[in-house]
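Quick check, what structure comes out for this input:
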Amino acid sequence: MAAGEFSVLHQFTTAEGSYPNPLIQASDGNYYGTALQGGALNWYGSVFRMTPAGAVTVLHSFNGSDGGQPRGTLVDGHDGYFYGTTSTGGTHGGGTAFKVSSSGVFTVIHHFKGSATEGSAPQCISNGNDGNFYGVAMFDGANDKGTVFRLSRSGTVTTVASFNGTNGTMPANCLTHTGDGVFYGVTTNGGANNAGVVFKVATSGALTPIYSFVGGTSGSSPTGPLEWGIDGSFYGTTQSGGANGYGTVYRVTKAGAFSRLYSFTGGADGGIPKGGVTMANNFVYYGTTSYGAATGYGTTFKITAAGAQATLHAFSAAEGGRPSGHLLLDASGKLIGTTSPGNSGGGAAFRQNP
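Just a heads-up that it's a prediction; the model follows:
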């Protein structure tokens, strides 16, 4: 593939899953992921495997009692299973944690209670250094504003910290681990200006906001995961605000020094980026917008650490369009992403050459 070349890998049917979430690549070379909706029951979602050539196999279809509407990426446990969460369903209706093998052996390991001591609607989990997984739940907890939790491989959930509004509310997406025993993430609301925060949380439970979004031209409502850059700073996106109201790309240091790198216009460059950015092997950052371009279906873009932005691809309805998830940099150096349904069944998976 030439630089910037784009191709659709797979058009999902509703039975395979609708609104596919971001993918991971396992040691077998295949991609694994979940779909927010669709599946055999056409609502609760699915877990699937996709080959590099684009062939999809459904590993599990959710039915509500075992969870529903999974969000975020799967995590490779390196024990023969992939681990993930659903945002709804289960015994208490607060979502579930599950594991699934590459052959489709599926087990629910936890049902979220949605109480003062345990959150609900888990969004995503990430690997920790201690063999456990760490994630965020969007609702409930001590202050009814979401939690950070620890999940053991056997399914024991421990609330690490509860959000209180000042340090954020409604945490979104996966936590980013920098190898120092601390996780970093974002909340879509809360903070000093109720425009969202970037926070850090230690596995011991100390949760600290390191930057509160101001709103307006600085951006508001960050949703995608943080990308830890080669310079030791974090890079991310806000889905609203900026100079034109269509979202931003920003940089923030561990100490909380903030820079807005780019404001989307909603025109040819797209708008409303929801999936954060991914650093490729040329140290340039890549992402997607879910709106804008001549087609109205969003774009893929690249941006340097200095803020020089370029649009790579404008989606069409036939390609699914309106991508909202994080891009995967696969083992071959290609970027792999997913789109919403558009005019094509359940959405699509695509490949973009950096």
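
Every contact and neighbour count from this point should use C-alpha atoms.
Fine.

just the strands in the stretch 151-300 of the chain please.
Using DSSP state E, counting those that start in this stretch, the strands of the stretch 151-300 of the chain run over 157-162, 169-177, 182-189, 197-202, 207-212, 220-222, 227-228, 234-240, 248-252, 258-263, 277-279, 285-289, 299-303.

Taking strand 157-162 as reference, get the angle to the fourth one.
Relative orientation of strand 197-202 and strand 157-162, computed by axes from the mean of the first three to the mean of the last three CA atoms, to 10 degrees: 130 degrees.

Could you export the strands of the stretch 151-300 of the chain as JSON lines, including mean neighbour count and distance to His78?
Listed next are these as JSON lines, based on neighbours: other CA atoms under 10 Å; distance: least, CA to CA, whole Å:
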{"stretch": "strand 157-162", "mean neighbour count": "22", "distance to His78": "20"}
{"stretch": "strand 169-177", "mean neighbour count": "26", "distance to His78": "17"}
{"stretch": "strand 182-189", "mean neighbour count": "25", "distance to His78": "21"}
{"stretch": "strand 197-202", "mean neighbour count": "23", "distance to His78": "24"}
{"stretch": "strand 207-212", "mean neighbour count": "21", "distance to His78": "29"}
{"stretch": "strand 220-222", "mean neighbour count": "29", "distance to His78": "30"}
{"stretch": "strand 227-228", "mean neighbour count": "24", "distance to His78": "23"}
{"stretch": "strand 234-240", "mean neighbour count": "27", "distance to His78": "27"}
{"stretch": "strand 248-252", "mean neighbour count": "25", "distance to His78": "32"}
{"stretch": "strand 258-263", "mean neighbour count": "20", "distance to His78": "36"}
{"stretch": "strand 277-279", "mean neighbour count": "26", "distance to His78": "23"}
{"stretch": "strand 285-289", "mean neighbour count": "29", "distance to His78": "27"}
{"stretch": "strand 299-303", "mean neighbour count": "23", "distance to His78": "31"}
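
To Gln37, which of the ones you listed lies closest?
Gln37 lies closest, by CA to CA, to one member of the strands of the stretch 151-300 of the chain: strand 169-177, at 17.3 Å.

what's that closest one packed up against?
strand 119-127, strand 133-140, strand 182-189 (3 or more CA pairs under 8 Å, 6 or more residues apart in numbering; DSSP states H and E).

Here is the second sequence; please produce its structure so I can put it next to the first one:
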Amino acid sequence: MKKILLLLVIILSSCEKNITNIYEYEEPLGTGLYMYGTTYEGGANGLGTIYRVDQNGQNIQKLFDFTTTTGGNPTAGLTLAGNGKLYGFTNSDGQIVNAGAVFATGSFYEFDPLTNDLQVIQYFDDLSPTGYLHNISPLLHTNGLLYSTSEITGMGDDGKIWSYDINTSTISILDTLDANIYGPNKSKLMEASDAHIYFTTASGSKNGYGAIIRFNTATDSLEVVYASPGGFPNSNQFEGASNNTLFEASDGYLYGASKLGGANNKGNLFKIDKNGNNYQNLWSFEWIVAIEGWDPQGGFIEKNGFLYSATAQHNQQDANSGAFYKVELATGNLTFTNFLDFEGYRPIGTFIESSNGRFYITCSGGTITDGSIVEYNPLNGNITQRHDFNIGNNGVNPLRNSLCLVDLGAL
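Down below sits the predicted model:
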């Protein structure tokens, strides 16, 4: 019982959450605590990898090479479930499984961190009832189910929301993301304190600029919480949310950012209550400003009264490497804390806090051409590159990827 309780604590606090592998490794520093992630490309087959680093973001070990059989090019990272297994998606190759389908579109898989074995749960093709293009890792809900959305189906709509029961190995299609009502989802799902699931859409809804959507877990149906009237020239509104995960802070508000919108159409930061009321614009991102970042992509982490996140760009487009920022909950004030240079380029994931109290995020490329893992110390603002994916054959380009913390000793 102690082991089960400890595992549940680790799952809730660390992660939003049979093809035999041959890689050998040693336990670094005598601990079983690791951060797991995926790369979009590289590895033995050029289709990406599963890897892990220690609790300090170092000592990388490649654990699995994706293949044309398993599916490749994962873009979402991993989620730790209550059975101690990791779950994720690939978005290319795999197998055609539906009659009349033309091309394979990846897979939904389970990875065992104790044995490093991977099992494909479901292959996707262009006629999959669940839809295809899964650019987000699944959400582990407190009810024990994994939830995900697809971006596209071959049925004339823009994806599905569906769940997976790890105890019965059952996939259940729950609702349809019709473009005219909801729009395609490109951002990770989040569970709020009311047990419902919230996310932003990139477009669709009545205005065509995207919306905040609630999946009501009591009725298994989608609801529009807030339909954005668009960013520019509606200067305080979000638009085109892509890889922009909502976050419920300790003040009870949902906080979000968008890739577009705001006064300069370079994205904005906002907060809103769970019923779609009291929308407040906190910041409009702007480009060609040397001391500011823009193009926010990723979610938030909260610590000591502040929210922390990142932008993929700063100053001029594709000339600089991105920025870290924090938001004071008491005032809503935003402060840019760091501007990336040789540490990494284009951070487009979400920070994870390790056992050492420091934050870690993956960068997708740039001057560090194949990506990197960057450490951020919220106590003094120091940033340090902990791994350069250009080194070795461990995979490259950890795209849209957030690390997942796993304590192997508790499994």
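
Now render the helices and strands packed on strand 169-177 of the first structure as a markdown table, adding distance to Ser218 of the first structure.
Formatted as a markdown table, those follow (distance: least, CA to CA, whole Å):
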| stretch | distance to Ser218 of the first structure |
| --- | --- |
| strand 119-127 | 25 |
| strand 133-140 | 24 |
| strand 182-189 | 14 |
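
neighbours around Met155 of the second structure, how many?
12 (other CA atoms under 10 Å).

Helix or strand for it, just tell me which one.
Here Met155 of the second structure sits in a region with no helix or strand, counting by DSSP states H and E.

so which of the helices and strands packed on strand 169-177 of the first structure gets nearest Ile230 of the first structure?
Nearest of those (CA to CA): strand 182-189, 15.9 Å.

quick one: that closest one aligns where in the second structure?
Using TM-score structural alignment, strand 182-189 of the first structure corresponds to residues 196-203 of the second structure.

among the strands of the stretch 151-300 of the first structure, which is nearest Tyr44 of the first structure?
Closest among those, once you apply CA to CA, is strand 169-177, at 19.1 Å.

how big's the offset between that closest one and the second structure?
Taken over the aligned residues, the distance from strand 169-177 of the first structure to the second structure averages 1.4 Å (mean CA distance after the TM-score superposition for the first structure).

Other residues contacting that strand?
Residues outside strand 169-177 of the first structure that contact it (CA atoms under 8 Å, 6 or more residues apart in numbering): 72-73, 123-126, 128, 134-139, 145-147, 163, 183-191, 196, 223-228.

swap in stretch 200-218 of the first structure?
So stretch 200-218 of the first structure is contacted by 160-161, 167-168, 181-185, 191-199, 219-221, 241-245, 248, 252, 254-258, 260 (CA under 8 Å, 6+ apart).

With stretch 299-312 of the first structure instead?
Contacts for stretch 299-312 of the first structure (CA under 8 Å, 6+ apart): 4, 261-262, 268-270, 283-293, 313-315, 322-323.

Show me what Gly262 of the second structure aligns to in the first structure.
Per TM-score structural alignment, Gly262 of the second structure is aligned with Gly242.

With Ser107 of the second structure instead?
Per TM-score structural alignment, Ser107 of the second structure is aligned with Thr96.

cool, and Leu340 of the second structure?
Checking TM-score structural alignment: Leu340 of the second structure goes with Phe315.

contacting residues for that match?
Ala293, Thr295, Gly296, Tyr297, Gly298, Thr299, Gly321, Arg322.

make it 6 Å
Tyr297, Gly298, Thr299, Gly321 (CA atoms under 6 Å, 6 or more residues apart in numbering).

so how far is Thr238 of the first structure from it?
Going from Phe315 of the first structure to Thr238 of the first structure by CA to CA, to the nearest Å gives 20 Å.

And Thr339 of the first structure, by the same measure?
18 Å.

Asp330 of the first structure too?
24 Å.

what about the closest residue to the match of Gly262 of the second structure other than its chain neighbours, neighbour count?
In space, and not counting its chain neighbours, Gly242 of the first structure is closest to Thr217: 3.8 Å by CA to CA, 6 or more residues apart in numbering. Thr217 of the first structure: 17 surrounding residues under other CA under 10 Å.

And the helices in the second structure, which stretches?
2-14 (DSSP state H).

Give me the distance between the two termini of stretch 120-139 of the first structure.
5 Å.

now swap in stretch 123-137 of the first structure and tell me
Termini of stretch 123-137 of the first structure sit 6 Å apart (CA to CA).

likewise stretch 199-212 of the first structure?
9 Å.

Equivalent analysis for stretch 163-177 of the first structure, please.
Start-to-end, stretch 163-177 of the first structure (CA to CA) is 19 Å.

ditto for stretch 223-234 of the first structure
14 Å.

What residues sit buried inside it?
Thr223, Gly224, Pro225, Leu226, Glu227, Trp228, Gly229, Ser233, Phe234 (16 or more other CA atoms under 10 Å).

Could you export these as JSON lines, including distance to His177 of the first structure?
Conversion of those to JSON lines gives the following (distance: CA to CA, whole Å):
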{"residue": "Thr223", "distance to His177 of the first structure": "17"}
{"residue": "Gly224", "distance to His177 of the first structure": "15"}
{"residue": "Pro225", "distance to His177 of the first structure": "11"}
{"residue": "Leu226", "distance to His177 of the first structure": "10"}
{"residue": "Glu227", "distance to His177 of the first structure": "10"}
{"residue": "Trp228", "distance to His177 of the first structure": "9"}
{"residue": "Gly229", "distance to His177 of the first structure": "12"}
{"residue": "Ser233", "distance to His177 of the first structure": "13"}
{"residue": "Phe234", "distance to His177 of the first structure": "11"}
